[in-house]
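S.K.: pasted the sequence and its predicted model underneath.
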Amino acid sequence: MPAASWAPLSPAERAVAIEVLTHGPVSRSEIARKLNLSAGSLTRLTKPLIESGLLVEDPAAASFPLPVQGPGPAPAAAPAFPAVKVPPPDARIPAPTTRQGRPSQPLDIVADSRFFAGFKITEDTVYGVVTTLKSDVVAARALPLPTREPADVAGLLHAMTMDFAADFPRLAGIGVGLGGYVVGPDRTVTSPFLGWDGVPFVDLLEQRTDLPVVVENDVAALVESEAWFGAGRGLDRFVVLTIGAGVGYGLVIGGQLVRSGDDIRGIGRRWIVNPNGPLTPDGDRGSATALLSIPSIRHQVAAATGRNHTYDEILTLAAAGDPMATRVIDEAARALGTVVAQIANFAMPQKILLAGEGVGLVEVANPAINEAITANRHPLAEPVALETKISDFNDWARGAAVLAIKILVLGRPKPPQ
């Protein structure tokens, strides 16, 4: 049964499916409680999901209702063994434990019933993973990207998909994450990183693979993945801030990623943190990108020293007290603390996840980050719940696969009216 046959779902069916997907196996009573559904409504909603094969009743994990406690008669005489304490005559003791009613069979999703391919496209490499329906990565591969021509990139992803399909024949869909965004109903892709403008990449890849394809901004895909299965699971207000080749931002409210009309996630080039800050080739003076992105940090150190260093080398130099590396990293740390405080002030999230290849900055310059957060927050404000995660490119590819699961299996949610 192809993934497309599971869609479209009604909003209520979709809510039930998401609850089971992200928390299963889960009892019907728990689903009904969380979604404020009656038993009859839940039965009506789950029936087509079970019949389609998306959900399954899990007899192995069946549970029984808790025993009903009730009064019992007072003992007529003392027990045969004096060592046992006799309850007073007016005591109420539990009735014998009995199982009542039919066992409640939890609902779950068969994780390996379908597999999904997820790809993260960088400027020079394609990272690919295969995940189960519950987003567990079961295979991973990376290949160099010799050319950024759309047809060639589609051909490379096709070849990787066919390799994956040989080992996982129940491959049901493809998700692709890249530094760019999808425009309009024709799903054309614009990506400054790849030099693409209005490229019909979805069609190019679907024609080659004969599988449904979802292409999305890579930050949006990572946010969706973390909101469903990672640091933001179960939270109402959640933010992901990424630093790496650029600076990305995503806000989740009520379990939904907040989207704008253009849905551009790379807002760091216009996010002015310090108007007197550095001017770099990418981003306005003193922007989040100019202060925090890995290329900008490398550019600043190279411009001052005449030597090129990797990002990890710069962090090592700063930790050792090198004057120039220390100055650049301290300025980046203060900028990061300021950005985190601004997010906390205005979005008021329950948690901020800092992710990406650049989060090694936190380990080297954590005191400066915390000082900047404190300086930009009200003295009575609650501490910012900040979590860091060094995300490799396989995590980004997994995010693309999760987005494919979300859209191809459950259907794209309708925007609020």
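M.R.: In hand now; what should we look at?
S.K.: going by C-alpha atoms from here, please, whenever you check contacts or count neighbours.
M.R.: OK.
S.K.: Gly40 sits in which helix or strand?
M.R.: Here Gly40, judged by DSSP states H and E, is contained in helix 39-51.
S.K.: and Ala397, by the same measure?
M.R.: Counting by DSSP H and E, Ala397 is found in helix 393-404.
S.K.: that helix packs against which elements?
M.R.: strand 115-121, strand 125-132, strand 171-178, strand 213-217, helix 218-229 (3 or more CA pairs under 8 Å, 6 or more residues apart in numbering; DSSP states H and E).
S.K.: another structure for you, compare them:
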Amino acid sequence: MTARTASWLPLSPGERSVAIEVLVHGPLSRTDLAQRLNLSAGSLTRLTKPLIESGLLVEVGEGEPKGVPAEVRQGRPSQPLDVVAGSRSFLGFKITADRVYGVVTTLRSDIVARHDRPLISHEPAGIVALLGEMTGELTRAHPGIAGIGIGVGGLVRDRAVVGESVYLGWQDVPLAALTEERTGLPVVVENDVAALVEAETWFGAGRGLDRFAVLTIGAGLGYGLVLGGRRVPCAEEDRGFGRHWIVNAHGPLTPDGERGSAVSLLTIPSIRYQVQAATGRAWTYEEILARAADGEPLPARVVEEAARALGTLVAQIANFAMPQKILLAGEGVGLMEVAGGTVAETIRSHRHPLAAPVDLETKVSDFHDWARGAAVLAIQVLVLGAGREELSDGG
């Protein structure tokens, strides 16, 4: 069976709604599922029948192992419905400036394998060849791969073409088509932050929330907003978020940001740049945090400025977007361990005294977590049958 015929396509809008509800929140009884989707019992039966017949959904009972097909035991209409999480696997890749990180996930996005390889070249042909090699290695160890998701920092069009990626030096690279040709598997490409937001909305910190925001700090800044349970697409989300968000007009100037911008105060390269400019030494981000925690004056000052910038950003997001939760993620969140008190104090100072406390969740993410986000995009498109354009309009 090929990867394309292994997908459960096509799904009608009603079938897709049922599949998503069970995938994200299951196992669910039919009564609960009908109430959640405002469906009659007859309509639900009509929609679930083809999903069960195709193997996307199965009936499970209390005390029985999940994933046992309904036909091998006595099923009852009252039995809860669930997906067979291990029935299909998905590949997710995150491309950075110097490495490609890959994961294998289940249908519910649980990571079952990790793999990464260094980049030798930024040429599209070289990266596609590397993706092909990694796909071959992972599919040999994990048969049944249904598709691939790829996350790239930069502007991505139609979940297929990398319109611009500064750190790769790319413009108008048809990455999905090239990788499909190389691997023989269907491919979805997306901006890495957008993919992470989708993954956290479906399977992570934002699951079940109507209003949810994600702020990532690391080599750059990323921001994503979810309203009505759906990610809000934005033309600027792939083009250097934070570069013109001025947090302190008298703050530091870096080669890549406006003076006092969120980028110049908060990103890992900017923090390292500030310390190196003052000391003449190139310290790692971890060394700077450790020395700040020990009270060394210069690193402590730079880290405190970064913490105040972060607190200001979080407060502004809370004030204007009014999310139920804000997730702080990325490889730079170690800042919270050293200066979390300053972040919290700054948030309070920028909020109304009677405002509810901000529900701020911190998640230390490595690049494999970003790759998992790309795999979730593949699940959305390939399993649920939503087209690239449809998902681009709202997730």
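M.R.: Sure, I can see it. Please read these numbers as outputs of a predicted model, since none were measured by experiment.
S.K.: quick revisit: Provide the aligned range in structure 2 for the helix holding Ala397 of structure 1.
M.R.: Mapped onto structure 2 using TM-score structural alignment, helix 393-404 of structure 1 spans residues 367-378.
S.K.: so how far does that stretch sit from its counterpart in structure 1?
M.R.: After superposition onto structure 1, stretch 367-378 of structure 2 sits on average 0.8 Å from its aligned residues (mean CA distance after the TM-score superposition for structure 1).
S.K.: in structure 1, what residue corresponds to Leu310 of structure 2?
M.R.: Match for Leu310 of structure 2 (TM-score structural alignment): Leu336.
S.K.: ok so that match is a strand residue?
M.R.: No. Counting by DSSP: H, G, I helix; E, B strand; the rest coil, Leu336 of structure 1 falls outside a strand, being helix.
S.K.: what's the neighbour count on the closest residue to it other than its chain neighbours?
M.R.: Distances taken as CA to CA, 6 or more residues apart in numbering put Ile369 closest to Leu336 of structure 1, at 6.3 Å, once the chain neighbours are dropped. The number of residues packed near Ile369 of structure 1 is 25, by other CA atoms under 10 Å.
S.K.: what strand or helix carries Ile369 of structure 1?
M.R.: Under the criterion of DSSP H and E, Ile369 of structure 1 resides in helix 360-375.
S.K.: outside of whichever helix or strand comes after that helix, which residues touch it?
M.R.: Following helix 360-375 of structure 1 in sequence order, the next helix or strand is strand 386-390 (DSSP H and E). Strand 386-390 of structure 1 has contacts (CA atoms under 8 Å, 6 or more residues apart in numbering) with Lys351, Ile352, Leu353, Leu354, Ala355, Gly356, Glu357, Gly358, Val359, Gly360.
S.K.: with structure 2 superposed, average distance for strand 386-390 of structure 1?
M.R.: Compared with structure 2, strand 386-390 of structure 1 is 0.4 Å away on average (mean CA distance after the TM-score superposition for structure 1).
S.K.: can you give me the buried ones in that strand?
M.R.: In terms of neighbour count (16 or more other CA atoms under 10 Å), strand 386-390 of structure 1 has its buried residues at Thr388.
S.K.: report the angle between that strand and helix 360-375.
M.R.: Strand 386-390 of structure 1 runs at 170 degrees relative to helix 360-375, counting by axes from the mean of the first three to the mean of the last three CA atoms, to 10 degrees.
S.K.: circling back to that earlier point, give me the neighbour count for the match of Leu310 of structure 2.
M.R.: 27.
S.K.: now do the contacts for it.
M.R.: With CA under 8 Å, 6+ apart, Leu336 of structure 1 has these contacts: Ala288, Leu292, Ile369, Ala372.
S.K.: and the counterpart of Glu224 of structure 1 in structure 2, how many residues sit next to it?
M.R.: The pairwise alignment with structure 2 assigns Glu224 of structure 1 to Glu198, based on TM-score structural alignment. Neighbours of Glu198 of structure 2 under the rule other CA under 10 Å: 26.
S.K.: contacts only, for Glu198 of structure 2.
M.R.: Going by CA under 8 Å, 6+ apart, the list of residues near Glu198 of structure 2 reads Arg231, Gly373, Val376, Leu377, Gly395.
S.K.: just give me the match in structure 1 for the first one.
M.R.: Using TM-score structural alignment to pair residues, one finds that Arg231 of structure 2 aligns to Leu257 in structure 1.
S.K.: ok, the residue nearest to Leu336 of structure 1 - contacts?
M.R.: Contacts of Ile369 of structure 1 (CA under 8 Å, 6+ apart): Ala333, Arg334, Ala335, Leu336, Gly337, Thr338, Val362.
S.K.: now the counterpart of it in structure 2: how far from Leu47 of structure 2?
M.R.: Applying TM-score structural alignment, one finds that Ile369 of structure 1 aligns to Val343 in structure 2. Distance, Val343 of structure 2 to Leu47 of structure 2, by CA to CA, to the nearest Å: 48 Å.
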